[in-house]
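*Asks:* Below is the structure, and that's it, no one-letter string:
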């Protein structure tokens, strides 16, 4: 994978987490679980990689029954200053996909981003930390195909230790990464200290 692509995606993660900059509403909403270890969870055994991949086609929506999450997907590219775009924090239930990565179902890691919260409301990935190996993620595509992914691993990592290569490096088959903010909310920095990262493979 090109170094320029890896650098851009590393910047992407930092910008996404900076955008999750408001704690959930205090009335009737529960803050993200901060009792989870700040270290990455031990790697889970991944199922054998499949050679089955789909042709390139833009994703139109993502659905995760386990956490009650469903959203259309907006394309995310680069801003004029070469920083990576993120879903609008004013619309925290909106998810987006990074257009420089493979589309979901293509060989390689597709990237879907969502806020844990925003505008004092829970975001589309507010419950992402509840995901576990075996859970399903469904992505509808513009070509009419549905890409179904099975979760293989869920990590919570400090932003300063973001595993760029593990998340964005080349893969033998079609994979998916879901990324949001997590951990303790730093009120002075107005951002969360960690990332929640879900790894999944096409089934």
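*Replies:* Here it is on my side, so go on. Note that this is a predicted model, so its numbers are computed, not measured.
*Asks:* Please make it C-alpha for all contacts and neighbour counts, starting now.
*Replies:* Fine.
*Asks:* in what helix or strand does residue 29 lie?
*Replies:* Residue 29 is part of no helix or strand when elements are defined by DSSP states H and E.
*Asks:* Next up, the contacts around the nearest residue to it once chain neighbours are set aside.
*Replies:* Distances taken as CA to CA, 6 or more residues apart in numbering place residue 122 nearest to residue 29, at 7.5 Å, with adjacent residues excluded. Residues near residue 122 by CA atoms under 8 Å, 6 or more residues apart in numbering: 24, 25, 29, 92, 93, 116.
*Asks:* can you check residue 19 too?
*Replies:* Contacts of residue 19 by CA under 8 Å, 6+ apart are 86, 89, 115, 118, 191.
*Asks:* OK, contacts around the first one?
*Replies:* So the one you mean is residue 86. Shown in contact with residue 86 (CA under 8 Å, 6+ apart): 12, 15, 16, 19, 76, 96, 113.
*Asks:* if we go to 10 Å?
*Replies:* 12-13, 15-19, 74-79, 94-98, 113-115 (CA atoms under 10 Å, 6 or more residues apart in numbering).
*Asks:* Could I have the buried ones of these as ChimeraX selection syntax?
*Replies:* Buried members of those, defined by 16 or more other CA atoms under 10 Å, are picked up in ChimeraX with:
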select :12,13,16,17,18,19,74,75,76,77,94,95,96,97,98,113,114,115
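*Asks:* The contacts of residue 86 in strands, which ones?
*Replies:* Those of the contacts of residue 86 mapping onto strands are 74, 75, 76, 95, 96, 97, 98, 113, per DSSP state E.
*Asks:* Output these as CSV; include the columns distance to residue 134.
*Replies:* Shown next, in CSV, are the ones in strands among the contacts of residue 86 (distance: CA to CA, whole Å):
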residue, distance to residue 134
74, 26
75, 27
76, 28
95, 22
96, 23
97, 22
98, 24
113, 20
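*Asks:* which one among these gets closest to residue 180?
*Replies:* Within the ones in strands among the contacts of residue 86, the smallest distance to residue 180 is 6.3 Å, found for residue 113 (CA to CA).
*Asks:* ok, the closest one - contacts?
*Replies:* Residue 113 makes contact with 12-13, 16, 73-74, 76, 86-87, 94-98, 124-125, 177-181, 197, according to CA under 10 Å, 6+ apart.
*Asks:* also this one, for the comparison:
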């Protein structure tokens, strides 16, 4: 498990800092992976060419131009055309141990977002997560590691709008060296992280790391 700050439209406030010490995030353990999956093709991993040198979550990553932040509105669907993702989103809370809960197993084309945090399009860092596979085969974010910089992510919102993000980087991290602040840190612009399992895996341990997509808001409609 690792620290996972709660975020809202006032990311970086003293209240957020206090909550960060109490909240942890676990991915690729327990129900995130049904480890007896048979015959599942290994998910692609991001290449060095897709890494984002200089990304810093504390300052909103590279200071590229971004469009104005959107008002809060829960997300209902995520689309990533380059890897053929078109999936509903469900709100995720925390378990009794303080870990981020997982989307229900058995629903392979379902992703989740951290519902106590920033909504996609708001100023700050919004978090979306989903399974890479399960016992039946590839799941919603199986091809996340194949995503390229410059790709588009669209998030449908409950208010009827669509938040459009551009991918800045796609990176993979071993669990023991996961860069919490870089991934979850406060941002001055609207940013999105999309996370799934990645790295080497075995039946005994499951996946040994995470694939993380870094993106920022570049449009809306």
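*Replies:* Cool, got the structure. Keep in mind that what you see is a predicted model, and the values were worked out from it rather than measured.
*Asks:* can you tell me which of the ones in strands among the contacts of residue 86 of structure 1 lies nearest to residue 139 of structure 1?
*Replies:* residue 97 (10.9 Å).
*Asks:* Tell me which residue of structure 2 lines up with that closest one.
*Replies:* Counting by TM-score structural alignment, residue 97 of structure 1 corresponds to residue 113 in structure 2.
*Asks:* Verify the contact between that match and residue 126 for me.
*Replies:* Yes - the criterion here is CA atoms under 10 Å, and residue 113 of structure 2 meets it with residue 126 at 7.7 Å.
*Asks:* Any of the contacts of residue 122 of structure 1 buried? List them.
*Replies:* Here, 16+ other CA under 10 Å leaves 24, 92, 93, 116 buried among the contacts of residue 122 of structure 1.
*Asks:* Farthest-apart pair in those residues, please.
*Replies:* Greatest spatial distance among these (CA to CA): 24 and 93, at 12.8 Å.
*Asks:* Overlap in contacts, these two.
*Replies:* 116, 117, 118, 121, 122, 123, 126.
*Asks:* Thought residue 202 was touching residue 38 of structure 2, still the case?
*Replies:* No - Residue 38 of structure 2 is beyond contact range of residue 202, at 11.7 Å (criterion: CA under 10 Å).
*Asks:* out of the buried ones among the contacts of residue 122 of structure 1, who's nearest residue 63 of structure 1?
*Replies:* residue 93 (12.1 Å).
*Asks:* And the aligned partner of residue 173 of structure 2 in structure 1, which helix or strand is it part of?
*Replies:* Using TM-score structural alignment, the partner of residue 173 of structure 2 in structure 1 is residue 157. Under the criterion of DSSP H and E, residue 157 of structure 1 resides in strand 146-158.
*Asks:* Okay, strands next: where are they in structure 1?
*Replies:* Using DSSP E, strands in structure 1 cover 59-64, 69-76, 95-98, 108-113, 117-118, 121-122, 136-141, 146-158, 174-186, 191-202.
*Asks:* Give me the distance between the residue most central in space within structure 2 and residue 21 of structure 2.
*Replies:* Nearest to the geometric centre of structure 2 sits residue 194, at 2.3 Å (CA atoms, centre = their mean). Distance of residue 194 of structure 2 to residue 21 of structure 2, given as CA to CA, to the nearest Å: 22 Å.
*Asks:* can you check residue 70 of structure 2 too?
*Replies:* 28 Å.
*Asks:* now swap in residue 36 of structure 2 and tell me
*Replies:* The value you get for residue 36 of structure 2 to residue 21 of structure 2, if CA to CA is used, is 34 Å.
*Asks:* Residue 76 of structure 2 now?
*Replies:* Residue 76 of structure 2 is 29 Å from residue 21 of structure 2, by CA to CA.
*Asks:* Which one of the two is surrounded by more residues?
*Replies:* Neighbour count, other CA atoms under 10 Å: between residue 76 of structure 2 and residue 21, residue 76 has more, with 20 against 12.
*Asks:* which position in structure 1 aligns with the more buried one?
*Replies:* By TM-score structural alignment, residue 76 of structure 2 lines up with residue 60.
*Asks:* who's in contact with its match?
*Replies:* Residue 60 of structure 1 sits next to 71-75, 96-97, 139-144, 146 when contact means CA under 10 Å, 6+ apart.
*Asks:* for residue 99 of structure 1, same thing?
*Replies:* Residue 99 of structure 1 sits next to 58, 59, 74, 75, 76, 77, 78, 110, 111, 112 when contact means CA under 10 Å, 6+ apart.
*Asks:* Pick out whichever of the residues you listed sits closest to residue 1 of structure 1.
*Replies:* Taking the contacts of residue 99 of structure 1 together and measuring to residue 1 of structure 1 by CA to CA, the closest member is residue 110, at 13.5 Å.
*Asks:* Structure 2: which residue goes with the closest one?
*Replies:* Per TM-score structural alignment, residue 110 of structure 1 is aligned with residue 126.
*Asks:* residues touching residue 13 of structure 1, list them.
*Replies:* Contacts of residue 13 of structure 1 (CA under 10 Å, 6+ apart): 19, 84, 86, 113, 159, 162, 164, 179, 180, 181, 195.
*Asks:* quick one: residue 75 of structure 1 and residue 96 touch, right?
*Replies:* Yes - the pair residue 75 of structure 1 / residue 96 is scored as a contact, 5.7 Å apart, by CA under 10 Å.
*Asks:* so what sits against both of these two?
*Replies:* What both residue 75 of structure 1 and residue 96 touch, as defined by CA under 10 Å, 6+ apart, is the set 59, 60, 85, 86, 87, 112.
*Asks:* any idea how far residue 150 of structure 1 is from the fourth one?
*Replies:* What it means is residue 86 of structure 1. The value you get for residue 86 of structure 1 to residue 150 of structure 1, if CA to CA is used, is 25 Å.
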